[in-house]
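sequence unknown, structure follows:
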């Protein structure tokens, strides 16, 4: 069994985005799932900063957390907890994504960077937002008042 080939097939065949960033936050791996979600080809994304998909208003917070994880090697999102954040697609759309990360290390244990497995949850997020709005309207009607616009 050729495990290297199987691993490559898993990464490339995943509908989820699998992105590897190095310790400086430069994209080093961008699979077909990332292409489908974000709209950039691997040729366009690899070698670029992760700012490519991070909304400008969130970049300072992102890099504070990224630097902390690179310094400590610890992230709560590596233990199965999902991080839900907005992201940017190539066409300028804002996406809602959820992801976990796995810290990758070299043979000596030095941090190489995080690998993120990312899922586009934009449709679900929009449905939940619409349901929340509808629930507030129904609660307001049941209480005998009109909902705030």
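That came in fine, so what should we check first? Remember, it's a predicted structure, so these values are computed and weren't measured experimentally. Numbers count the residues shown, from 1 in each chain.

when you work out contacts or count neighbours from here on, use the C-alpha atoms and nothing else.
Fine.

tell me which residues are up against the longest strand anywhere in the chain.
For the chain, the longest strand by residue count, based on DSSP state E, is strand 94-105. Here strand 94-105 makes contact (C-alpha atoms under 8 Å, 6 or more residues apart in numbering) with 73-75, 77-89, 111-122, 125.

restricted to strands, list these.
Secondary structure defined by DSSP E assigns 83-88, 111-120 of these to strands.

now do residue 35 against residue 54, distance only.
Separation of residue 35 from residue 54 (C-alpha to C-alpha, to the nearest Å): 15 Å.

could you do residue 8 as well?
Distance, residue 8 to residue 54, by C-alpha to C-alpha: 26 Å.

this is the comparison structure:
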């Protein structure tokens, strides 16, 4: 049996950020998870540029890709996860992973891009620490082997 789903309720309840931006990159939807992840309230985000959450050094690359997607109607991130840095309202760095979906008008024109975003800052930091620890252990092992010692 199929039951109706209230899409507004779903968008509000989901744990990942859902952000919709129009053809010019202005934010038109900002769910509670986006507020939690990025620190901007819905009122602070709506109508503003995605530059709110994009590190300055990456903005040109972002906008080049964004405008290319709007022009061609194609994105490789519909299924491939994109992992990039982002910025919290307080200026702290975030590591996010997201996919995008393209929204079209009834006539088929591309009108908006939806990003479904997960905060991976903690996981990324844990992985970085593990990589560092593995490198340290490999260096110690190499040093021991160089001295003819066995671990």
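On my side now, so go ahead. All values derive from a computational prediction rather than experimental measurement.

now the TM-score, please.
Once superposed, chain against chain, the TM-score is 0.93 (TM-score structural alignment, normalised by the length of structure 1); 142 aligned residues with a C-alpha RMSD of 1.0 Å.

how close does the longest strand of structure 1 sit to structure 2?
Superposed on structure 2, strand 94-105 of structure 1 shows a mean distance of 0.3 Å to its aligned residues (mean C-alpha distance after the TM-score superposition for structure 1).

against structure 2, where does that strand fall?
The aligned range for strand 94-105 of structure 1 in structure 2 is 93-104, by TM-score structural alignment.

list the buried residues of the matching stretch.
Neighbour counts over stretch 93-104 of structure 2 (16 or more other C-alpha atoms under 10 Å) mark 93, 94, 95, 96, 97, 98, 99, 100, 101, 102, 103 as buried.

more neighbours, residue 8 and residue 54 of structure 1?
Ranked by neighbour count (other C-alpha atoms under 10 Å), residue 8 of structure 1 and residue 54 place residue 54 first, with 18 against 12.

show me what contacts the closest residue to the more buried one other than its chain neighbours?
Of all residues not flanking residue 54 of structure 1 in the chain, residue 87 sits nearest, at 5.2 Å (C-alpha to C-alpha, 6 or more residues apart in numbering). Applying C-alpha under 8 Å, 6+ apart to residue 87 of structure 1 gives the contacts 53, 54, 55, 94, 95, 96, 97.

just give me the closest of the residues you listed to residue 39 of structure 1.
Using C-alpha to C-alpha, residue 53 comes nearest to residue 39 of structure 1 of these, at 10.1 Å.

can you pull the contacts of that closest one?
Counting by C-alpha under 8 Å, 6+ apart, residue 53 of structure 1 touches 38, 87, 88, 89, 90.

related to what we said a few turns ago, any figure for the gap between the residue nearest to residue 54 of structure 1 and residue 62 of structure 1?
According to C-alpha to C-alpha, residue 87 of structure 1 and residue 62 of structure 1 sit 11 Å apart.

and residue 31 of structure 1, by the same measure?
For residue 31 of structure 1, the distance to residue 62 of structure 1 (C-alpha to C-alpha) stands at 22 Å.

same check, this time on residue 94 of structure 1
To residue 62 of structure 1, residue 94 of structure 1 is 16 Å away according to C-alpha to C-alpha.

element containing the nearest residue to residue 21 of structure 1 once chain neighbours are set aside?
Among residues not flanking residue 21 of structure 1 along the chain, residue 27 sits closest, at 4.4 Å (C-alpha to C-alpha, 6+ apart). If you go by DSSP states H and E, residue 27 of structure 1 is part of strand 27-30.

thank you kindly, that will do.
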